[in-house]
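1. Okay, sequence plus prediction incoming.
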Amino acid sequence: MTSDQLITRDVVTAYFTDLQDRICLALENADGYGTFREDSWERPGGGGGRSRTMANGAVIEKGGVGFSAVHGEATEATLRTLNLTTPAEFFATGVSIVLHPNSPMVPIIHMNVRYFEMSTGQCWFGGGIDLTPHYVVDQDSVWFHQYLKTICDQNDQTYYPTFKNWADDYFFIPHRQETRGVGGIFFDYLKPTDEAHKASLFGFVQAVGNAFAPIYTHFMNQNRALPFGEREKQWQLLRRGRYVEFNLVWDRGTKFGLETNGRTESILMSMPPQANWIYDFRTEAGSQEERTLSLLRKGVDWVR
C-alpha cells in the first residue's frame, strides 16, 4: 500500500483476507499437527465469508479464524445503536479469532479487527485482543500487556491506557463480577476525520492484526509441554464455562452477527468443545485457582 492510496473498503477487505491466510499458516506451523478446514459461505442479505476451523490439534483443541465481508439493510437495533432514525445500508468486514487449547496451561485467546461503513457516510474501525489464561501467571500477563503497549505507543501513546481500560470494562462478566481473563485492549467507533487520519487508524488496526500470530505462537511454544493433571483439566472446563457465559450473554459481536442474520455456525465457532458448570463451586483456600480468581478484576496494572 502506498502512502497516497485511499483506504477503501476493498483495500481493507484485501488486507483482512491476507491476514486470515497468514494467521492460519502460522498456527498450523506452531501446532505441528492440526490443520484448518475451510467453509466458504454466503449471507442471504449480502456478502459472505470464509470460516476456518481446527479441531484436535496437538496444541489447539478447537479454534476458529473467521473472515467476513457482509452488507445489506441495517437492522433497527443497529440503527438505534448508531442513533440513526432513517433506513440505511451497512458494510462490515473483519477477522475474528478464538482459540481453545488442549492444555489448561496454555491460555485461550481472542482477537477481532473490523471495519464498518454506512450509506450515511459514517465509517469506523474497531477491534481488540484479550488473553484468558486458565491459571493467571504474572510474567505471562506482563509480557502480553507489554507487547500490546509497545504496539499502541508506536501509534499513539494515549491508546494503551485508554484501550486497556476499555478492555477491562468490555471483557467483564457482570453477573459474576469478574473479568473474562487478564484483559488486553479493546477499541471501537474509531472514526476518521480525514483521509490521512483514516490511513493512520488503518495502520494501527494492521499492527494489532499482525501481532496476533507472534503473540499466540509464543504461548503455544512456551506452555505446551507444561505438566498438568485431572484437577487442572476440571478447572479448565469451569473457566470455559465462564467464556461461554460472556460470549452468549454480553458479547456485542455475537449479538450483531445474530441480529444481521449471519451464519450461525461461524458466529458460534468461538464456543469451546466442552465446558462445565458446578453448582456453587468454591476454590480451596491458598490454591492457584483461588489466586487466579483474585486477579480476574478490573484495573490490574500489568505493565509496571
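-> Noted; the coordinates are in hand. Residues are numbered from 1 along each chain as shown.
2. contacts, neighbours, all on C-alpha from now
-> Fine.
3. Have a look at this protein and report its longest helix.
-> helix 195-223 (DSSP state H).
4. how far out from the middle of the chain is that one?
-> What separates the centre of helix 195-223 from the centre of its chain is 12 Å, taken as CA atoms, centre = their mean, to the nearest Å.
5. which strands and helices sit next to it?
-> If contacts are counted by 3 or more CA pairs under 8 Å, 6 or more residues apart in numbering; DSSP states H and E, helix 195-223 sits against helix 9-31, strand 108-118, strand 123-132, helix 138-155.
6. for it, which positions count as buried?
-> Judged by neighbour count (16 or more other CA atoms under 10 Å), helix 195-223 contains these buried residues: 198-202, 204-209, 211-213, 216-217, 219-220, 223.
7. still on that earlier bit, can you say which of the helices and strands packed on helix 195-223 is nearest to residue 51?
-> With CA to CA as the measure, helix 9-31 is the member of the helices and strands packed on helix 195-223 nearest residue 51 (9.7 Å).
8. and residue 61, how far is that from residue 129?
-> According to CA to CA, to the nearest Å, residue 61 stands 20 Å off from residue 129.
9. Between these two, which has more neighbouring residues?
-> A side-by-side neighbour count of residue 61 and residue 129, using other CA atoms under 10 Å, places residue 129 first with 24 against 18.
10. Isn't that one up against residue 181?
-> No: under the criterion of CA atoms under 8 Å, residue 129 is not in contact with residue 181, lying 11.2 Å apart.
11. ok, and here's another one to check against it:
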Amino acid sequence: MLESNEIIDRFKKVQDYICNALEQLDGKSKFHEDNWNREEGGGGRTRVLTDGNIIEKGGVNFSAVHGPVSTVMNKQLGLDGNEFLATGVSIVIHPHNPFHPIMHMNVRYFEMDTGEYWFGGGIDMTPHYIDFQLAKRFHLDLKKVCDQYHPDFYLKFKKWADDYFFIPHRNETRGVGGIFYDKLTEKDGVSKTQLLDFAIDLGELFPKVYADQINENRTPEFSNENIEWRNLRRGRYVEFNLVNDRGTKFGLKTGGRIESILMSLPKDASWFYDFKPKKDSLEEKTLHGLRKEVDYIRNT
C-alpha cells in the first residue's frame, strides 16, 4: 500500500532533480535554500534562484505540512475529518529575456485522517510573446506523458487549464495553457500509485520542456520596448495570482507561509493605463492569441 512518507520522499527527490537541472540550464546562479517549520506541524524547503544568465527569479518549493483542520480550511474545502496532510512541489520561473517564457508547475497530494485523498497539479506556460511552434512542442510533450496514463487525460486536463488559467476581468488567458488537474483519485481510472508516478513524471518533465524553450535561442536580441511589454505581461501574471488563483488565496486565508506563497511573483512588473498595442505588432498578435481552446498540436 502506498504510504504518505513515500509520497513525501519522492516529491523531495523531484525538487532536487528540478533544481539541479535548472542550475545547469542557467549556467551561472545557484538556488538558495530556506528551510522552515510550521508551528502546527511539518515544514518545507523554499529554494530561490536569482540574477542568473537565463533566470531573473525562479523558485522551486517543497512542503509537507500536517495538523488539525482549522475552521477556515474546513470552510474552504468542505472536509470531513480532524487531521490533514498536504505535500507537494511548486515552481515558477521568470526569465530575464522577453522572448523567453514564464513557466509554472505544481504537483500536490492531500489526505485526511478519514482515508480520503487526492492528487492535483499541472504545468502551464506564459510566453511574453507567443511562438506557436514552441507552444506546439510544449503541448506535444505534455500529451506524451498524459497518454502513458490515460487516453483522456491530455484533452481533459488541457481544457481544465484553459478554464483555470483565465483572467475574467481581462477576458484573456494567462498564456498558452498546458494541463491542470485537481482532486484525482483511483475513481478517475488510475491507481493511487500511478497517480503518484504521473505527478513525478510531470515534475521530471518540467526542466526538459523549459530547456526546450530556452535552447531554441538562448540569447535573442531585445529592446527597451520589449522589456516594457515583458513587465506589462508580468503585471497580468500578478493579477491572476492575487485575484484568481485558488492556491494563492487559500494559502493567504489559512495562514500559510507568506514568503513561499508569494515566491511566484516576478521581481519587476508594470501596469500601463489603457495600453493599446501597435497594429500588426508582435504584441498585438500575442494578445489575439490569448484565448481558450486553441489546438496547438493540430493547428500550428
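-> Arrived safely. Because the structure is predicted, anything quoted here is derived from the model rather than measured.
12. Structural similarity score between the chains, please.
-> The TM-score (TM-score structural alignment, normalised by the length of the second structure) is 0.96; 298 aligned residues with a CA RMSD of 1.5 Å.
13. rewinding a little: which one of the helices and strands packed on helix 195-223 of the first structure lies nearest to residue 81 of the first structure?
-> Nearest of these (CA to CA): strand 108-118, 12.7 Å.
14. Where in the second structure does the closest one fall?
-> Aligning strand 108-118 of the first structure against the second structure (TM-score structural alignment) gives residues 102-112.
15. Same question for stretch 31-45 of the first structure.
-> Across the second structure, the stretch matching stretch 31-45 of the first structure (TM-score structural alignment) is residues 26-40.
16. buried ones in the matching stretch?
-> Across stretch 26-40 of the second structure, burial judged by 16+ other CA under 10 Å covers 26, 29-31.
17. Could you dump those into a markdown table and include secondary structure and distance to residue 237 of the second structure?
-> Formatted as a markdown table, the buried residues of stretch 26-40 of the second structure follow (DSSP: H, G, I helix; E, B strand; the rest coil; distance: CA to CA, whole Å):
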| residue | secondary structure | distance to residue 237 of the second structure |
| --- | --- | --- |
| 26 | helix | 22 |
| 29 | coil | 24 |
| 30 | coil | 25 |
| 31 | coil | 23 |
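18. Considering these, which is situated nearest to residue 43 of the second structure?
-> When the buried residues of stretch 26-40 of the second structure are ranked by distance to residue 43 of the second structure (CA to CA), residue 31 comes first, at 18.4 Å.
19. pretty sure the closest one is in contact with residue 45, am I right?
-> No: look at residue 31 of the second structure against residue 45 with CA under 8 Å: they stay out of range, at 11.2 Å.
20. Tabulate the helices and strands packed on helix 195-223 of the first structure (CSV), appending distance to residue 241 of the first structure.
-> Formatted as CSV, those follow (distance: least, CA to CA, whole Å):
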stretch, distance to residue 241 of the first structure
helix 9-31, 24
strand 108-118, 12
strand 123-132, 12
helix 138-155, 21
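21. out of these, nearest to residue 193 of the first structure?
-> With CA to CA, the closest approach to residue 193 of the first structure among those belongs to strand 123-132: 10.0 Å.
22. Measure the mean distance from the closest one to the second structure post-superposition.
-> Superposing on the second structure and averaging over aligned pairs (mean CA distance after the TM-score superposition for the first structure), strand 123-132 of the first structure comes out at 0.4 Å.
23. elements contacting that strand?
-> Under the contact definition 3+ CA pairs under 8 Å, 6+ apart, strand 123-132 of the first structure sits against strand 108-118, strand 183-190, helix 195-223.
24. In TSV, list those along with distance to residue 263 of the first structure.
-> Listed next are these as TSV, based on distance: least, CA to CA, whole Å:
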stretch	distance to residue 263 of the first structure
strand 108-118	17
strand 183-190	23
helix 195-223	23
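25. hmm, back to that, mean deviation, the match of strand 108-118 of the first structure versus the first structure?
-> Using mean CA distance after the TM-score superposition for the first structure, stretch 102-112 of the second structure ends up 0.3 Å from its aligned counterpart in the first structure, as a mean over the superposed pairs.
26. ok now that stretch, how far from the chain's centre?
-> From the chain centre to the centre of stretch 102-112 of the second structure is a distance of 8 Å (CA atoms, centre = their mean).
27. which other residues reach that stretch?
-> Here stretch 102-112 of the second structure makes contact (CA atoms under 8 Å, 6 or more residues apart in numbering) with 7, 80-95, 117-128, 199, 202-203, 206, 210.
28. Thank you, goodbye.
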